[in-house]
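Engineer: attaching a predicted model along with its sequence, questions to come.
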Amino acid sequence: MIPIQSAINKVTADALTASEFAAWPQRYVTGLEITEDDQGNPIEPFKVAVDKLLQAEDPQAKFGQFEAASLSNYCDLVGLLLQHLSSISRTPSYYFLVNGGPPPSGEAIISSEAGLVAKVRERMLYFGESWEQVIRLCFAIKGDKRAKEFAMETVWRDPEYRTEAQHIDALLKLQQLNVPEEQLWSDAGYTPSQISTFRAMRKEDAKAAAEIQKLGPKPEQAGPAAGNAPSEAKAARMAHKPPQGNSGNASRKIHEMK
């Protein structure tokens, strides 16, 4: 990317030079006699200003103006170089304000930043180990025993752009995979001190719920009512009662015939 950046710097310098010497309209006049001073130097015939009027008595005199040099060619070339720089560096083009137009939508931002996010995750893998070495060196200078803590891990912020609703929805899906709550809190962006406060608040909530449960009304024990329970004698009579229907009538008639 350095050669492309050098080309951008060169084109920008050319544009500044052109704006200094050729970006103003150049006026001219023909058919006008130029007078000279005592030393033979030409005398400027007009002092051009906003409140000045150009006048020539010679009928052959003509006034005109050359067009100013356009700087748009330099801008187009810089824009083209920026597009190459964006493609090679995997940086979204709207970061450089190239092509103008309306701002991209949420889905377009996620799609255009895919290459940049992949590059950032790659840097996180190697820079994380470097920062761990720095922290161990700091502990060694302080004489802290954590200087030999090789299980240290650098925790990076999520580089991917996501809305809060998308982020929380992804965490809820991870909860269904039995991911621990503290890990979910950490992925949600809460600091370790906030997570420690959450644990203390959860304990206080559990204590308050237990106290409310003790002060509340006792649930009634379910059981059959005394008046509705059939007696043993009634249950025995019901057991010896002949079955209803034709089969019962037939058996009663056979008993009477006997």
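Structural biologist: Nice, thanks for sending it over.
Engineer: going forward, measure contacts and count neighbours with C-alpha atoms only.
Structural biologist: Noted.
Engineer: does Ala22 really touch Leu71, like I thought?
Structural biologist: No: contact status for Ala22 versus Leu71: not in contact, 9.5 Å apart, counting by CA atoms under 8 Å.
Engineer: can you pull out the helices in the stretch 51-200 of the chain?
Structural biologist: Using DSSP state H, counting those that start in this stretch, the helices of the stretch 51-200 of the chain run over 72-89, 106-112, 114-142, 164-175, 181-187, 192-215.
Engineer: next one: the fifth one to chain centre, how far?
Structural biologist: Here helix 181-187 shows a centroid-to-chain-centroid distance of 19 Å under the convention CA atoms, centre = their mean, to the nearest Å.
Engineer: this is the other structure I want to compare:
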Amino acid sequence: MADILERADYALSRIRQDFSERLEVIDRYYRGKHAGPYMPRSANDEYKLLAERCVHNWLPWVVAAPLQNLQVDGWRPASGDGSAVWDVWQANRMDARQGSVHEGALVYGHAYVAVLPDPAGPRIRPLSALRMWAAYADPVSDEFPLYALEIMQSPDDGELTGARFYDAEAITDIRYEMKKTADGGESLTAVVAGRTPHIFGVTPVVRFAASLDLLGRSVGLVEPLIPISDRINQTWFDLLVTQTYGSFKVRYATGMAPPLDIDPATGMPRTDPVTGEPLYRAVGFDPTRFLMAEDPDTKFGELSESPLNGYLAALELNTQHLAATSQTPPHYLLGSMANLSADAFAAAEAAMTRKVDALKQALGEAWESVLWLCATAIGADADRSAQVVWRDTGSRSLAQTADAFGKLVQMVDVPPQALWDKLPGFSQTDIDRFRELAEETDPAAKMANALAKAATPPGVPAVASE
């Protein structure tokens, strides 16, 4: 137990270090709490108000562009139907909850999913990088960590209340208590509250990394865009200042004394109570007034407004840099899309498509590890060659897809059942229903499946006939 507490203490220090050095800044920017623009030290309240209004948070839209194309829609084992494993997915409501895992990986660089054994069925727990840290012998190649620590915080004040330690043998619950020290002070002490062995043989925690280098470092979409976001906010601030103070013409008159400020009650000029000097009334310039002066030396003129075109061009350029750096189609952010041909639209989406494909490869491997843990927990066939099926979010219509698949069946002799998993808009539940209906309407297939089940030894999954 002492070794577990030592490792838990080290993992807790790493969580706090990562939060204070990187993740806190990323979290602030993603939620729109950016660093303020440059202002002079003597800035008044009006300047500070403009500084608050200049923050434009593009980062959620940059993350949402690939996030909306990441949706696991099925589970394709090498043999059998895999329905038992997919039932675990459905029981944990992962159709909806998987989005938070993908978002965490895209924002912070990585997220985690833990699988906990439970008598009612394994529980899948999505966990943020702000609440978990995992240790790897080889952070690049290892599928599962040596150990991992998940922290629990009070919902009232955010104080640390407990933790859950995962390793290859068991899941250990840790409770943190404030205890008196020898010098009369208090210190946070970790106490083992319980230990639950598991049958996985590995630490049941899977890391979801959006981009992993050869040193095991994961970088999300937000961190590289923070300097560009600061530039955009500074340009917006300069634009607001110029718009507030210099975007209108200023009329002036020289050689003319302003009129005295007359007290309507006495008809006499008002005077300064301290100096006794007469007070003057400001001359109001109104479009409906005709300006004239008795003094022949009086001159009227105007100061031209400051043009805003340069600021608007700088904003558009910075936004294009943001789009290029994040591989986001510019029209997603600028809305500048009109009369694009199909080829031009495909070219504009090409970078985003390649980016989403790379994310599907990285995150798909992680989901396959999660479902392998679920299969192990329920005693099903733990198929290491199984794959997840991603939802097709392309702009092709169902008629175009059906026409293409029909040609594959007729011209290339591809079995129709082999294409069911690729149909857009249909979930794994729909495809399982297709197979059931096909078996009901095909007596030969139904008899073959019955014979295969009868000949299968106990404990070995039967292979369904196509």
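Structural biologist: Cool, got the structure. Predicted model, so just to flag it, every value in this text is computed and none were measured.
Engineer: thinking again about what came up before, looking at the helices of the stretch 51-200 of the first structure, which is nearest to Val48 of the first structure?
Structural biologist: When the helices of the stretch 51-200 of the first structure are compared by CA to CA, helix 72-89 sits nearest Val48 of the first structure, at 27.4 Å.
Engineer: what's the burial count for Ala190 of the second structure?
Structural biologist: By other CA atoms under 10 Å, 19 other residues sit near Ala190 of the second structure.
Engineer: who's in contact with the closest residue to it other than its chain neighbours?
Structural biologist: Take Ala190 of the second structure and drop its neighbours on the chain: the residue closest to it by CA to CA, 6 or more residues apart in numbering is Tyr176, 4.6 Å away. By CA atoms under 8 Å, 6 or more residues apart in numbering, Tyr176 of the second structure lies in contact with Leu160, Thr161, Gly162, Ala163, Leu188, Thr189, Ala190, Val191.
Engineer: secondary structure element for the second one, which one?
Structural biologist: Yep, that's Thr161 of the second structure we're talking about. Thr161 of the second structure belongs to strand 160-167 when assigned by DSSP states H and E.
Engineer: whereabouts in the first structure does that strand align?
Structural biologist: Aligned by TM-score structural alignment, strand 160-167 of the second structure falls on no residue of the first structure.
Engineer: by contact count, what packs against that strand?
Structural biologist: For strand 160-167 of the second structure, the helices and strands in contact under the criterion 3 or more CA pairs under 8 Å, 6 or more residues apart in numbering; DSSP states H and E are strand 147-153, strand 170-180.
Engineer: if you set the cut-off to 10 Å instead, what comes out?
Structural biologist: With contacts taken as 3 or more CA pairs under 10 Å, 6 or more residues apart in numbering; DSSP states H and E, strand 160-167 of the second structure sits against helix 2-18, strand 132-135, strand 147-153, strand 170-180, strand 186-197.
Engineer: one step back: of the contacts of Tyr176 of the second structure - the most surrounded one?
Structural biologist: Counting by other CA under 10 Å, top hit in those: Ala163 with 24 neighbours.
Engineer: so what's it closest to, chain neighbours aside?
Structural biologist: Nearest residue to Ala163 of the second structure in three dimensions, chain neighbours excluded: Ile151, at 4.2 Å (CA to CA, 6+ apart).
Engineer: how many other residues sit next to that neighbour?
Structural biologist: 20.
Engineer: same question for Gly301 of the second structure.
Structural biologist: For Gly301 of the second structure, the neighbour count with other CA under 10 Å is 10.
Engineer: which residue in the first structure aligns with it?
Structural biologist: Alignment note: Gly301 of the second structure maps to Gly64 in the first structure; criterion TM-score structural alignment.
Engineer: which residues touch that match?
Structural biologist: Contact analysis of Gly64 of the first structure by CA atoms under 10 Å, 6 or more residues apart in numbering lists Gln26, Arg27, Tyr28, Val29, Thr30.
Engineer: distance of it from Ala18 of the first structure?
Structural biologist: Here the criterion is CA to CA, to the nearest Å. By it, Gly64 of the first structure lies 21 Å from Ala18 of the first structure.
Engineer: if we can go back for a sec, distance of the residue nearest to Ala190 of the second structure from Ala8 of the second structure?
Structural biologist: With distances taken as CA to CA, Tyr176 of the second structure is found 11 Å from Ala8 of the second structure.
Engineer: which residues do the two both contact?
Structural biologist: Taking CA under 10 Å, 6+ apart as the contact rule, Tyr176 of the second structure and Ala8 both touch Ala163, Ala190.
Engineer: hang on, the earlier thing: and the helices and strands packed on strand 160-167 of the second structure: which comes nearest Arg289 of the second structure?
Structural biologist: Minimum separation from Arg289 of the second structure across these (CA to CA) falls at helix 2-18, 65.1 Å.
Engineer: which parts of the closest one are buried?
Structural biologist: Neighbour counts over helix 2-18 of the second structure (16 or more other CA atoms under 10 Å) mark Ile4, Leu5, Arg7, Ala8, Ala11, Leu12, Arg14, Ile15 as buried.
Engineer: what's the closest non-adjacent residue to the fourth one?
Structural biologist: Nearest in space to Ala8 of the second structure, with sequence neighbours left out and distances taken as CA to CA, 6+ apart, is Leu149 at 6.3 Å.
Engineer: thank you kindly, that will do.
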